[in-house]
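Student: Next comes the sequence, and after it the predicted model I'd like to discuss.
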Amino acid sequence: MLLGLSQEELGKVLGLTSQQIQKYEAGETRISASRLYDLAEHLAVPITWFFEELGDKRRMAPPASKEGERANVTELLARREARQLVELYYGIEDEQLRKKVLEVAELLSRPAKD
C-alpha cells in the first residue's frame, strides 16, 4: 500500500485479480516484461523501481558532485526507502516537530570528523 493502492485497486487498474497481484508480489508467479512495463506506467515509477532491492551497491553511493543533481534526486526518489521516508516525514502533523526531524537527519548525514 506504499503507493496508495491496495492489491484489489491495482488489480482493477491492470485488469487482474487481487490474487494475481498477490502472487506477483510473493514471487509465486512470474511477471512478463510487458506487464511489468504496464505496472510501472500505472504506478508512475521507473521500471528500475522493481529491482532496487537486488543489492546494486553502486547506486547507494552519494553523488560525486553537484553536476547531474536532478538525475540523482530522481534516482533517489525511485527507491522505496526514500518514498517511505518522505511519506512518514509528511505524516508528522506538527510542523515544528517535522523541522526537528529534518535537523536530526542533517546532523546524522554530516561526514564524521577525524
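Tutor: Nice, thanks for sending it over. Just so you know, these numbers come straight off a predicted model, no measurement behind them.

Student: Only C-alpha atoms from now on, for both contacts and neighbour counts.
Tutor: Will do.

Student: any idea where the helices of this protein begin and end?
Tutor: For the chain, the helices defined by DSSP state H occupy 7-14, 18-26, 33-43, 69-77, 80-90, 95-109.

Student: so Arg79 touches Leu54, yeah?
Tutor: No: with contact defined as C-alpha atoms under 8 Å, Arg79 does not reach Leu54; the gap is 11.7 Å.

Student: Could you pull up the residues touching the most centrally placed residue in the chain?
Tutor: Geometric centre of the chain, nearest residue: Arg80, 2.2 Å, by C-alpha atoms, centre = their mean. Residues counted as contacts of Arg80 (C-alpha atoms under 8 Å, 6 or more residues apart in numbering) are Trp49.

Student: another one to put next to it:
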Amino acid sequence: MGGRRFDEFDRQIGQLVKARRLSKGISQGELGQILGLTEHEIQNYESGSKSISASRLAQISEALDVPVTFFYDDTEGYSGLEAGHVPADPAQMLKTILGLRLLRAFHNLQDHSMREHLVRLAEQMSANAVSTGKQGRSDPKTAS
C-alpha cells in the first residue's frame, strides 16, 4: 500500500474526530486542554496532516465519549465525509459535519410543531430533488 492510502485514512480519522468534537460542542482549544495538547496539534490531527497514534486515539475517544471503534467503523473504502457525498446508509450521515449540524439544529428546536415543519420541509425538498434528478448534489461552501 502506498503512502497516499494512509494519508487518506489519516484525513478520514481526523474528520471523524472533528465531527465528534463539534457534536459535543467542544472547541479545538478545549479538546487540546483535556489532552494536554495545543490547539494547533488538534488542528493537525483533524486535517489529517499528522497521524494519530493508537494511544492518542484512545485518549481522544475517551475525551469525546465514544469507543475507539467509532473512528474505524466504515473507514475502509469510505472516503465521503467531504461535502457532496451522500452515504448509502443514513446513519453514516451522523459521521459528517453537515449531518451533525442538521441533528443539532433539530435537537435545539423545543417546539414539536417546528420540528414537524422541519421534517416536512426536508421531505418535500428530498422528493423535489428526486423528481428533478438533483439528488446527491450540494454546494460545498454550505456543507461544512
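Tutor: Looks like it arrived, so ask away. Owing to the predicted nature of the structure, the values given are computational and were not obtained by experimental measurement.

Student: TM-score for the pair, please.
Tutor: TM-score for the superposed pair, counting by TM-score structural alignment, normalised by the length of the first structure: 0.61. Supporting figures: 100 aligned residues with a C-alpha RMSD of 3.4 Å.

Student: before we move on, the earlier item: higher neighbour count, Arg79 and Leu54 of the first structure?
Tutor: Arg79 (18 against 7; other C-alpha atoms under 10 Å).

Student: neighbours of the nearest residue to the more buried one once chain neighbours are set aside, just the number please.
Tutor: Using C-alpha to C-alpha, 6 or more residues apart in numbering and skipping the chain neighbours, the partner closest in space to Arg79 of the first structure is Trp49 (6.1 Å). As a burial measure, Trp49 of the first structure scores 14 neighbours (other C-alpha under 10 Å).

Student: OK, contacts around Trp49 of the first structure?
Tutor: 78-80.

Student: do that again at 10 Å, thanks
Tutor: 40, 75, 77-80 (C-alpha atoms under 10 Å, 6 or more residues apart in numbering).

Student: now Lys24 of the second structure
Tutor: 18, 64-65, 100, 104 are the contacts of Lys24 of the second structure under C-alpha under 10 Å, 6+ apart.

Student: Which member of the residues you listed is positioned nearest Ser51 of the second structure?
Tutor: Lys18 (14.0 Å; C-alpha to C-alpha).

Student: That closest one touches Leu98, doesn't it?
Tutor: No: using C-alpha atoms under 10 Å, Lys18 of the second structure is not in contact with Leu98, being 11.7 Å away.

Student: ok, Ala63 of the second structure - contacts?
Tutor: Applying C-alpha under 10 Å, 6+ apart, the residues near Ala63 of the second structure are 21, 31, 34-35, 57.

Student: what's the counterpart of Leu85 of the first structure in the second structure?
Tutor: With TM-score structural alignment as the criterion, Leu85 of the first structure lines up with Leu102 in the second structure.

Student: For its match, give me its contacts.
Tutor: 93-94, 96, 108.
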